[in-house]
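S.K.: here is the input, now give the coordinates:
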Amino acid sequence: MPDIVKISVRALVEYVYRSGSIDSGFRTINTLTEGTKAHQKVQKDYAELDRKEVYVSEEILYNDLLFVIDGRCDGLLRENHHVTIDEIKSTAGELSAITPQTYPVHWAQAKCYAYMVAKEEGLERIQVQLTYVQVQSEERKRFVLEASFEELKQFIHDMVKAYFPYAQLKHRHEQARDASIRELEFPFEKYREGQRKLAGAVYKSIADGKKLFAKAPTGIGKTISTIFPSVKAIGEGLLGRILYLTAKTITRTAAEEAYALLRSRGLHIHVVTITAKEKVCFLEEMRCSKEHCPYADGYYDRINEALLDMLSSESLMTRAVIEQYARKHEVCPFEFALDAAYAADAMICDYNYVFDLRVSLKRLFEEQKRHTVLLIDEAHNLVDRAREMYSSELNKSDFLTIQREYKGRNGELHSAAKKINDYFIALRKQIGENKTEVTKDLPKPLIELLEAFTAVSERILASAGAGGADAGLLLDVHFAAAGFIRIAKLYDERYVTYAESIRNNVSIKLFCLDPSNLLKQMGKGYRSHIFFSATLSPLNFYMDMLGGDLEADFSAAIPSPFSSEQLDVHIEPLSTRYRHREETKGPIVQLIHQQVKNRPGNYLAFFPSYEYMNNAYERFNVLDGEMNTMIQASGMSEEDREGFLAAFDAGAKQTLIAFAVMGGIFSEGIDLVGDRLTGVIIVGVGLPQVCLERNIMKDYFDAAGKNGFDYAYVYPGMNKVLQAGGRLIRSEQDRGSLLLIDDRYLQPHYRRLLPPEWEA
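M.R.: You can find the predicted model right below:
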């Protein structure tokens, strides 16, 4: 029996027929929704005997592989004994630019459907029709050809032949992968305490198709404990793909190292790391068009060869590997990584590739999702990230600039921008100077003005008529407006609208207070979600905010594998509340100085804000100008961060104290093992500064019957404390001291949020 390769018609034709260049200078943000509407409007005009969304399939044997190809054709039309396959495509561009030769891939898709229908119905000839729809005007343009069954049969067999080298590569890889997984053992001599429990919970969650919320302490080896059982699940046929989602580059590195370790133990696997486009772009100025970028020009003519080369030669495709092959084949490294990721067994990427409506992995079909697990690292970060993803803000100043730039150049765009600017002027008069207005109502009049604006700006951008230095601004404002419209469609009782008038500018924001429902919707279809973090505490809060179900989903709280003797914890009950800071700054600096003097070594001192940190740093240097000190700067480059961490030398003879901000780049995801870090000092309980948004959140959760202050301030703040303190004990050999400075640490409400091993 030949081995089976399943593939959709769309995936087949896109692989074989993709050609040309990348041109992402402008694409409408609503393409998917508008495309669906365009399809439905065409299908409404079908005759009574016509059928829509018709499932078709075919099996084709080529060499040692049996290709099972299937898909859904948009229309199967019958008229005067003629059968016609209708393939509908929507566009934001002008129909006059489309000829029968413009998109060979569309003809290929329609011909595949035509062959399958002709074979099933025993037809000698069949008509193939392409229907193009302009999404704004709803104008239609059609091309029709007639083909014989034999022509279509030859056509689809030629496509399978062209696809075969790639299919054979993937098939052989999967056989080797599955065989290697069967032999794969846990890559350490024994599990750390708690590791086996976490790995078992992950495997069971995947097997049962459930979500798992796991609180697992720092140093337990969470990354390998989630990846290893997921790899095993691929070998058992439960999964086809693993998505490892992170918030920060440094945690991506941990995942890469875990896969590399398994690879060294015999695992045969394809893993791709996706890095942000602006970080991997080879050019000084990122302009994704064939006119400006040689890696975009002809990209699709070279990509298949590039993929075959890299996938046949490499296993772990990190940023460096992607860039190496991208330069070799002259292809865009970002798009290359995405194309490789769709072909890989595992990918490592940012949260937004799954949860953000703008950049999610849209080519991952529902069938593939059902065989994919999401491993969501440092999941506590996803709450605020999701709020950002599902909120949207506009500023008056942007529309005033467009209004001025296009005066006398494009009357329609000038008028549309002026109406929005006038709306903001009226809003400023309504709420008053330097004031704020919060409402639960969606600003529908503004949405209507924005829809009119984007309709005009879209036509200008699609036809490349913007021109001039302001074209980039129009693109940015268009996407901001379209994003606002998109978020408006999600608006419900979990949102508020707030407007701020500050001097001459006015802003309006659709603010997502509770992202749980949208996270649930965006994650729908995946087999399993594994949310894990050392600071997923309190667990009920994070299950609530991340779209969990307290009754149906799994949870696990793994105890620390380290002994209490490894950590010396001391609490100093000095107030760090804003109103007391001036009087306690001096004693706190004295206390820090005493701590580092008594026990020489390397220290990290965390503060609740840059202002507080800078002030303490200055006072400390006045007190002791001899000691080696460092301070975190805002907007540090990767080189600066590496230099900061490199200063923590285990063999240094002089004591080092580094001042950093809680919740910042040095408070989570860094490993300073052994004597590289002697102690951590945490000043305050990490509460976010009192502000409008946090107070809106507090009121919302109070009204929902929850403790609003805890949800808006205490839990996010204490999470920063736990993350900062977690830098200290990273292995069984580590020892260290933890100094907590704040009187609230002695209050039961805060104390019970501390881990048991922090008992002073």
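
S.K.: for the rest of this, base every contact and every neighbour count on C-alpha atoms.
M.R.: Fine.

S.K.: in the chain, which helix is the longest?
M.R.: Using DSSP state H to define each element, the chain has its longest helix at helix 149-183.

S.K.: helices and strands around it, which ones?
M.R.: helix 9-17, strand 51-62, helix 104-121, helix 222-235, helix 299-313 (3 or more Cα pairs under 8 Å, 6 or more residues apart in numbering; DSSP states H and E).

S.K.: want to put them side by side, so please do this one too:
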Amino acid sequence: MEEKKEVQEIQEEVVRISVRNLVEFILREGDLDNRQGGTADREAMLLGGRIHRKIQRQMGSGYHAEVPLQMMVPCEKLKIVVEGRADGIIEEKDRIAIDEIKGVLMDLEMVKEPKMVHLAQAKCYACIYAKKRNLDEIGVQMTYCQMETEEVKRFYQTYGCTELEKWFLNLVHQYEKWALFQIEWRKKRNASIRRVEFPFPYREGQKDLVVSVYRSILRKKKLFIQAPTGVGKTIASVFPAVKAVGEGLANQIFYLTAKTITRTVAEKAFLTLKEQGLSYKVITLTAKEKICFCEKTECNPDACIYAKGHFDRVNDAVFDMLTHVDDMSRDQIEAYARKHTVCPFEMALDLSVWMDAVICDYNYVFDPNAHLKRFFGEGAKKEYLFLIDEAHNLVERGRSMYSASLCKEHILEVRKIVKTEDAKLTKALSGCNEQLLILKRECPGHALYSSVSHLVIRLMNVMSEVERFLEECRKEEIREQVLDLYFEIRDFLSIHEKLDENYMIYTELTEDGGFYVRLFCVNPAVNLSEYLNYGVCTVFFSATLLPIQYYKKLLSTQTDDYAVYAHTPFPEENRRVMIGTDVTTRYTRRSDEMYRKYAGYLLETVREKPGNYLAFFPSYRFLNDVYDAFQEMRKPEEDLFCLVQDPGMTEEEREEFLNYFEEEREGTLLGFCVMGGIFSEGIDLTDEKLIGAWVIGTGLPQVCLERELLKQYFDEKGMSGFDYAYLYPGMNKVLQAAGRVIRTDTDQGMIFLLDDRFQMSQYRAVFPREWSQVRRIRLSQTAKEVAAFWEGTRTHPPVSD
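M.R.: Now for the predicted structure:
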């Protein structure tokens, strides 16, 4: 009886899929080949509504544009609804036909026949419409439009509806096993979620966080969480998100990070819940360069056996892994990729569609060139939860992802190498260079513009010729250089389409003689929202999300977002924050004497209390100047071991650096690091592994053209340009560096803020609440303050939970 009831429940299940997703998933075939110049990306960029609407308007009264269509297909244990929107339906006296419109950059002479997936989409719509109208036959028209010239080329074919339906049903039934797997897995997953409880005793303030996250999901709001380290914000975000999925409030979690180390924390949170019996498929996406089986990452069938025929085998590989293991670790992905001879990176991306949680870098969601089109394309269901860790990083990353630049010298370099190869491309590049030359003559050092549309027209002409050239070119070295320029222009055109009041357009003549046209995204909030709108809820969290209004303004377009300031669980007496009032990193006061004063602070501290320390500097140059002074002033007999961060350290070198802090020692270990670098955030050195940090300088970015433009932009908006361009980004680096010291409720340590500017009210206003007892000191008072702090910790030792 129970079995019958379960089968009946499954039969009532309905799975929905868009026509495009169905076709592109089931019918893909052939090789993985990145030499084709990113055709899919180009189409995604260019299939905008403008050309569609223009063609549709020209088609007359018998043409119906953007017609929604769907068909429900009963299967053995479920029903599959295939749905989408036909570009056009032609209803004339002598024919009824589906019209599918595709925009391309290539010369239409090169389009010899419709692309298979394009035609399949049209055939799906034709079948659905023919069934609806009870037709015996129906036409399919493929309309290709050259985006620059607006020239049109059409292919037309008539299909008998019986054969068309047979083809369509076969396509849908190939998807049936995937849909059934999804239904049965979600039933198992949701049943397991109901049994899961919060895995630890709640720390102070942690339960409030859990409630705030759940409430935000329930109300479909964004939430900003400023949470000091040690609150347990990762598990406090993951747990309510998993619970919300179990209750049908969302279906998939994206845990987004800026750094590899924070992904490990997220993985541990899900593993902790799995220890209670949670059935949850979680995948961490690894960068292509790291997971690639080949010595050199060349994704084409000539260079890689895993690329050859990849799409013929990858669906079988994914289904095999989905139905045999719940562990979606990198090792397992690599094992199944080798078993089926497919690319492990591309296989992981395909697996992610079927996961309950995806842990990945920001760019997989937000980057217009790298985001997962599987999730954010046509027909995507808006049922995701975005948990954004270390969200303070997203402002600068967002600006970078949504900005673009074009270099005049790159145009000239490519023109030079193709001059004897292709006259038409050379001419197009020359026309583009002429426009850039006009702009260069108007540029004393930099110049602002309201529009560069005249340049864009030339660039579209270049793109058309580059497209043709790449199809024909067989000289690999030349081809690679042209392809690099192609991507530069593609990115520029793509970003140009996004231009609005959140952008500044400017030209710049750099010191090395390079001339650039830049599209600078000042406020990335609108562009970020394009992807965040696919989510039910977004939770931004960080230990340094101050001031909260700054991050709200630059990460969200909403005015009613929630914000929470989590209470710190750490006893105040375990931490001492001191401002050094007799030192500064101001350029005008830098001198050997000042470097010796900074070195003095370090030496006075470690002589009074040996242990492990980190010193954070505003630049490598400042670091080296203080390091030299430190080495001159230290005594030969002192037990001091120094580590110095180098620019461009490898992952292995970074791990070796950190491993020194894990070792037990009698004397002092002192790491010299750069603020905002790889050691100033995302590392956990608990207990005696780190007992103090010196933050040298206010972290203000160096004055440069881009920062000055930011300042100008926000001043013109009536906001403090200096704060937005310099103060807030700088203080975030300070707070991140200082946050390395206290990581658990038993940690004890000192934080030295060594710059007299920290006394100023505008800097103090950004201090976290827990820095309520900041002391002002001078170099001469350092040893006394250090001794007093550690004497106090002996009197009141930390008590662990």
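
S.K.: TM-score for these two?
M.R.: TM-score of the superposed chains, computed with TM-score structural alignment, normalised by the length of the first structure, equals 0.94; 752 aligned residues with a Cα RMSD of 2.3 Å.

S.K.: circling back to that earlier point, which residues touch the very next helix or strand once past the longest helix of the first structure?
M.R.: Moving toward the C-terminus from helix 149-183 of the first structure, the next helix or strand (DSSP states H and E) is helix 195-208. Residues from elsewhere that reach helix 195-208 of the first structure, judged by Cα atoms under 8 Å, 6 or more residues apart in numbering: 211-212, 214, 216, 220-222, 225-226, 228-230, 233, 238, 373, 527-528, 530, 554, 556, 558.

S.K.: in the second structure, which residue range corresponds to helix 195-208 of the first structure?
M.R.: Mapping helix 195-208 of the first structure onto the second structure (TM-score structural alignment) gives residues 206-219.

S.K.: tell me which residues in the matching stretch are buried?
M.R.: Residues of stretch 206-219 of the second structure classed as buried by neighbour count (16 or more other Cα atoms under 10 Å): Q206, D208, L209, V210, S212, V213, Y214, R215, S216, I217.

S.K.: contact partners for the residue nearest to the spatial centre of the first structure?
M.R.: The first structure has N352 as the residue nearest its centroid, 1.5 Å off, counting by Cα atoms, centre = their mean. Counting by Cα under 8 Å, 6+ apart, N352 of the first structure touches V359, S360.

S.K.: now it: how far from A703 of the first structure?
M.R.: 30 Å (Cα to Cα, to the nearest Å).

S.K.: kindly report the same for E305 of the first structure.
M.R.: 58 Å.

S.K.: how about V477 of the first structure?
M.R.: According to Cα to Cα, V477 of the first structure stands 35 Å off from A703 of the first structure.

S.K.: ditto for A199 of the first structure
M.R.: Taken as Cα to Cα, the span from A199 of the first structure to A703 of the first structure is 39 Å.

S.K.: and stretch 560-568 of the second structure, what's buried?
M.R.: If you call a residue buried by 16+ other Cα under 10 Å, then stretch 560-568 of the second structure has these buried ones: Y562, A563, V564, Y565, A566, H567, T568.

S.K.: need the counterpart of F511 of the first structure in the second structure.
M.R.: F511 of the first structure maps onto F520 in the second structure when the alignment is built from TM-score structural alignment.

S.K.: helix, strand, or coil at its match?
M.R.: Of the three states, F520 of the second structure takes strand under DSSP: H, G, I helix; E, B strand; the rest coil.
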